[in-house]
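1. sharing a model prediction with you, sequence too.
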Amino acid sequence: MSEEPIDPDSILEARQIGRQTAAGQWLIRDISLAVHPGDRIAIVGPTGSGKTLFLRSLAMLDDIQEGELLFHGNPLKDKELPEFRSQVVYLQQRPVLIEGTVEDNLKFALQFQVNQHKSHDIAAVISLLSTFDRPESFLQRQSSALSGGEGQIVALLRALSLSPQILLLDEPTSGLDPGTTKQFEAIILKWLSTSDQSPAFVWITHDHSQADHVARQIMTFPEGTISPVQESP
């Protein structure tokens, strides 16, 4: 375990995280990151440098072989994972949707006990759909008829409906056209600016210009170094 002092202001803190293969080869090692309320962090780096491995570790979707994760300063217990995953939401590159309509998918996460205190805000959903130039009738589209980009829009709306503290975004705009990508970015930034709980994101992107646009800090792999985004003159 790390002997570094705990960051009392962080929502999520990764301390010297390491992931290795069954044969013992290190895939990532000694990577640390503290995510605070309101943080906008982009992760960039070449394919195969460990970006997704690290993000999945932050989401506690895969075991780590070295280091530790702290949520609000405390190690997570197994019984706390459902609550954690309702507050730290992972949005993968290829979204998984259930059979049924778009609205069925938006309501899906709310059926779990940990989310039953949260409501399906149809007015908020319709407002977000209009930002994506999608009519209210889009809610009745079958998930099987959606394009990859439309599926990613649904996955984002579903994630935001949980009012998470942190969004973990794994190249979420890779299947979107440039116009929809700008809309997607605008929705995320609006969510950050209008939420009353100062949420944060960690966003993997292969596009350095996108990282400069959406983030305030950039984490570069494979080194895991962090630097502030340079303000445009």
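-> Received, thanks.
2. going by C-alpha atoms from here, please, whenever you check contacts or count neighbours.
-> Fine.
3. elements contacting the lengthiest helix in the chain?
-> If you go by DSSP state H, the chain has its longest helix at helix 178-194. If you count contacts as 3 or more Cα pairs under 8 Å, 6 or more residues apart in numbering; DSSP states H and E, helix 178-194 packs onto helix 122-131.
4. in the helix it packs on, what counts as buried?
-> Buried positions in helix 122-131, judged by neighbour count with 16 or more other Cα atoms under 10 Å: 125, 126, 128, 129.
5. one more to weigh against that first structure:
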Amino acid sequence: MSNDIYVEENVPQFEAIYGKGLISLGGFEAINKMFARSDLKNKQILDVGSGIGGMAYYLAEQYHCKVIGLEIHQWMANYATAHAPKNIKHNLKFISYPPNGSIPVSDESIDICCSKGVLTNVEKKLQLFQELHRILNNKGQIVFIDWLVPESTGSKYDRLRLGDMSFKETQSSYTQILEKAGFNNIQFIDKSKEYLEYVKQLDEMYHSSEHKKTYANIISRSLRDDLILANMDLKKSIESDQQLSMLILADK
């Protein structure tokens, strides 16, 4: 992958690692578990950090809902639009943030705002959550999977092995941000054990001779070595309770 990992040339690597259309751990199994407490049928959903479209496609097809994918990368919005399956294209729309950070979506027009493993890359979360609060209807809710750190660590900002920045909050600092944005009934559900299993599965895949052979022209030996080391970092941080995967739910 290039120094900026979120570039279009890396789509084949993303899909070789995470699956068709995806850039996050656990595949469609993790998506189903993420929404186990939510009613998505016929809802209007905003997918924050929709990437190359895989989760939005899946939700639209499985739950017959309309999904707007929101991306900071314009090329991702364009890519997801271009590759949307024809049978659900009418229920999908992909947009990008304008320079001022406002979300180009009408007030109180969304039922559920969701995001999976993306918000750790967002440094200034308050403005984003204020915008999400604005566009949610009166019964709207947020459903997020995000990485947190323990209270003893305090909010932590660091550059990961593959080059991307991570801005992790504690549960208390995340709660303060959400409350300041206007949300209530905030819940944090620890999914760390579940995500540790996804990390272990990824490690097995990286070492698989079949995977190495299948993707030899897509994932170089040096890249595979870097991916293994990055995955090892993640595994150690979860096992030592220094990084927590949380399902975050809140109501408007």
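-> Ah, there it is. Predicted model only: the values in this text are computed from it and were never measured.
6. any idea what the TM-score comes out to?
-> The TM-score (TM-score structural alignment, normalised by the length of the first structure) is 0.30; 123 aligned residues with a Cα RMSD of 6.0 Å.
7. in the longest helix of the first structure, which residues are buried?
-> 180, 181, 183, 184, 185, 187, 188, 189, 191, 192.
8. tell me the angle that helix makes with helix 122-131.
-> Per axes from the mean of the first three to the mean of the last three Cα atoms, to 10 degrees, the angle that helix 178-194 of the first structure makes with helix 122-131 is 140 degrees.
9. please, where are all the helices along the first structure?
-> Under DSSP H, the first structure gives helices at 51-58, 81-87, 102-108, 122-131, 148-160, 178-194, 208-214.
10. where do the helices of the stretch 51-200 of the second structure begin and end?
-> 54-63, 74-82, 125-135, 171-181, 192-207 (DSSP state H, counting those that start in this stretch).
11. and of the ones you listed, who's closest to residue 221 of the second structure?
-> Among those, helix 192-207 comes nearest to residue 221 of the second structure, with 10.5 Å by Cα to Cα.
12. and residue 34 of the first structure, which of the helices of the first structure is closest to it?
-> Smallest distance to residue 34 of the first structure across the helices of the first structure (Cα to Cα): 10.4 Å, for helix 51-58.
13. helices or strands up against the closest one?
-> Judged by 3+ Cα pairs under 8 Å, 6+ apart, the packing partners of helix 51-58 of the first structure are strand 12-20, strand 166-170.
14. winner for burial among the ones you listed?
-> Among these, strand 166-170 has the highest mean neighbour count (mean count of other Cα atoms under 10 Å), at a mean of 23.
15. what helices or strands is it leaning on?
-> Right, strand 166-170 of the first structure is packed against helix 51-58, strand 88-91, strand 200-204 by 3+ Cα pairs under 8 Å, 6+ apart.
16. and those as TSV, adding mean neighbour count?
-> Shown next, in TSV, are those (neighbours: other Cα atoms under 10 Å):
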stretch	mean neighbour count
helix 51-58	21
strand 88-91	24
strand 200-204	25
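17. mind checking which of these is nearest residue 70 of the first structure?
-> Across these, residue 70 of the first structure has its closest neighbour in helix 51-58 (9.6 Å, Cα to Cα).
18. distance of the residue nearest to residue 15 of the first structure when sequence neighbours are not counted from residue 67 of the first structure?
-> Closest residue to residue 15 of the first structure apart from its sequence neighbours, by Cα to Cα, 6 or more residues apart in numbering: residue 32 at 4.6 Å. For residue 32 of the first structure, the distance to residue 67 of the first structure (Cα to Cα, to the nearest Å) stands at 9 Å.
19. which residues are in contact with each of those two?
-> With contacts taken as Cα atoms under 8 Å, 6 or more residues apart in numbering, the residues that reach both residue 32 of the first structure and residue 67 are 14, 15, 16, 17.
20. between those, which is nearest residue 151 of the first structure?
-> residue 14 (29.9 Å).
21. OK, contacts around the closest one?
-> Here residue 14 of the first structure is in contact with 31, 32, 33, 34, 58, 67, 68, 69, 70 (Cα under 8 Å, 6+ apart).
22. swap the cut-off to 6 Å and go again
-> 32, 33, 69 (Cα atoms under 6 Å, 6 or more residues apart in numbering).
23. no further questions, thank you.
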